[in-house]
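Novice: coords please:
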Amino acid sequence: MVIVRRERSDAARNRAKILSAAERIVAAHGVEGLSMAEVAAAAGVGVGTLYRRFGDRSGLAYALIDRREREFQAAFLEGPPPLGPGAEPAERVRAFLRALADRTVEQLDLLLMAETASPLARFGGAYDAYHGHLVMLIGRLRPEADAYGLADALLAPLSAELLAHRLRRCGVGGERITSALDELVSGLVR
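Specialist: Purely as a prediction, here's the structure:
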């Protein structure tokens, strides 16, 4: 039997305040500006509370990523069409890739830190969920195609590292990236 512990209401409120404060700080100063002392002060909690709750700065960063990731996954698994169920597969793939691009750009610095933490850090939990979702949609769209390989090909341009390079060093706009992804999906439909 698994016992699920519920978070105390005061702990839940503190967690929400801490994550909101951390999001504001990252938005204003980037990941480099994310200090435990500053977050604690902005959230109105003690620094010890932050360390007990998140361990360190990277634990806090992962909590920020996780919060947004849960929202994103709920949207493509259960949300309204075209991102959620109910739309045609090609329309859902397009909506998914656009939403993933937006989601990645929104937390680019946090995801860049997370994806480059170790050699295969990008792959696993969230990537597996994205990949499985695309495999399912591509399988419906083109049953004869290698959905597994095509899903990887569609996800590759959305790595935080490549997006940061394209957006910041090459001056490529986000619309150009999503337009190219739309073209790839159009190729699948033909």
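
Novice: only C-alpha atoms from now on, for both contacts and neighbour counts.
Specialist: Noted.

Novice: for stretch 167-186, give me every contacting residue.
Specialist: 90, 93-94, 97-98, 101, 154, 166 (C-alpha atoms under 8 Å, 6 or more residues apart in numbering).

Novice: hmm, 7 Å instead?
Specialist: Stretch 167-186 has contacts (C-alpha atoms under 7 Å, 6 or more residues apart in numbering) with 90, 94, 98, 166.

Novice: leaving out sequence neighbours, find the closest residue to the third one.
Specialist: Of all residues not flanking R98 in the chain, T178 sits nearest, at 6.0 Å (C-alpha to C-alpha, 6 or more residues apart in numbering).

Novice: and the one you found, how far from L97?
Specialist: 7 Å (C-alpha to C-alpha, to the nearest Å).

Novice: check A41 too.
Specialist: 37 Å.

Novice: looking at the two, which has the bigger crowd around it?
Specialist: Each of A41 and L97 has its neighbours counted (other C-alpha atoms under 10 Å); L97 has more, 21 against 13.

Novice: and the helix or strand hosting the more buried one, what's buried?
Specialist: Element membership of L97, judged by DSSP states H and E, is helix 89-106. Neighbour counts over helix 89-106 (16 or more other C-alpha atoms under 10 Å) mark 89-105 as buried.

Novice: compare with the first, here's sequence two:
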Amino acid sequence: MRNRSQILAAAERLFSEQDPRTVTMGRLAKAAGVGRATLYRRFPDISSVAVALLDEHEARLQGQLVYGPPPLGPGAPAAERLAAFYRAAVDLLEHHLPLALGAETGSARFATGAYGFWRVHVRTLLRDARFPDPDAVIDILLGPLAPELYQFQRQTLGLSAERVERALERTALRLLEPAAGA
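Specialist: All right, here's what the predicted structure looks like:
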């Protein structure tokens, strides 16, 4: 367990300095103070290290969604909870975008446990708001959180994280407020 913690801490440092896809296993082993064999026993490649590290950050957010105070946690109206989820997800992307790009790109994103959790969470909020046919819109609502899209918005279009966040909040509130009152 100690080696795993050392590896993930070193990966966090290295991934914050450069794109995770450019970090080598040898460099990570050296930064973590472990042998290559130890590293390879725990993780077959850099992508699996990125996934494990991102899983830790996502697990914290999942805990807040289930047990945290409203509006992120239970107890707030569905529209406010979805807006809070968007704020938290944008914050996660803002602080860990290289990690997300290394771990959750393309169709691989849909196979992660976190994406499955986000789907269940958004579906629950849609059902709570009595949104018609929630299954048809869940992935549409999660689409703006794709790491590649967020990178495009931030780096290519030059949008601020706050601007992206406000747009997603407005989407959540406008989509679910009327349904909540029905």
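
Novice: pretty sure I46 of the second structure sits against T22.
Specialist: No. In this structure, I46 of the second structure is not within contact of T22 by C-alpha atoms under 7 Å, at 8.9 Å.

Novice: who has more neighbours out of the two?
Specialist: I46 (21 against 11).

Novice: how about the aligned partner of the more buried one in the first structure, nearest residue that isn't a chain neighbour?
Specialist: In the first structure, the residue matched to I46 of the second structure (TM-score structural alignment) is R57. In space, and not counting its chain neighbours, R57 of the first structure is closest to M36: 6.3 Å by C-alpha to C-alpha, 6+ apart.

Novice: what does L97 of the second structure give?
Specialist: P147 (6.6 Å).

Novice: next up, the contacts around the one you found.
Specialist: Counting by C-alpha under 7 Å, 6+ apart, the residues that P147 of the second structure touches are 93, 97, 100-101, 105.

Novice: against T124 of the second structure, how distant is A89 of the second structure?
Specialist: 17 Å.

Novice: can you give me the end-to-end distance of stretch 139-148 of the second structure?
Specialist: 15 Å.

Novice: in the first structure, what residues pair with that stretch?
Specialist: Aligning stretch 139-148 of the second structure against the first structure (TM-score structural alignment) gives residues 152-161.

Novice: run a quick neighbour tally on the equivalent of G46 of the first structure over in the second structure.
Specialist: In the second structure, the residue equivalent to G46 of the first structure is G35, according to TM-score structural alignment. By the other C-alpha under 10 Å criterion, the neighbourhood of G35 of the second structure contains 13 residues.

Novice: surely G35 of the second structure meets R27?
Specialist: No. Judged on C-alpha under 7 Å, G35 of the second structure makes no contact with R27 at a distance of 10.6 Å.

Novice: mind listing the shared neighbours of these two?
Specialist: Joint contacts of G35 of the second structure and R27 (C-alpha under 7 Å, 6+ apart) do not exist.

Novice: which SSE is the most centrally placed residue in the first structure in?
Specialist: Nearest to the mean C-alpha position of the first structure, by C-alpha atoms, centre = their mean, lies E69 at 4.7 Å. Assessed by DSSP H and E, E69 of the first structure sits inside helix 57-78.

Novice: which position in the first structure aligns with L82 of the second structure?
Specialist: Match for L82 of the second structure (TM-score structural alignment): V93.

Novice: and that match, what is it in contact with?
Specialist: For V93 of the first structure, the contacting residues are 134, 137, by C-alpha under 7 Å, 6+ apart.

Novice: quickly note the distance from it to P119 of the first structure.
Specialist: Distance from V93 of the first structure to P119 of the first structure, by C-alpha to C-alpha: 28 Å.

Novice: what's the counterpart of R67 of the first structure in the second structure?
Specialist: Aligned partner of R67 of the first structure by TM-score structural alignment: E56.

Novice: need the contact partners of the host helix or strand of A21 of the first structure.
Specialist: Here A21 of the first structure sits within helix 9-29, counting by DSSP H and E. Helix 9-29 of the first structure is contacted from outside by 33-34, 39-40, 42-43, 64, using C-alpha under 7 Å, 6+ apart.

Novice: mind listing what's buried in it?
Specialist: For helix 9-29 of the first structure, burial by neighbour count (16+ other C-alpha under 10 Å) applies to 14-15, 17-23, 25-26.
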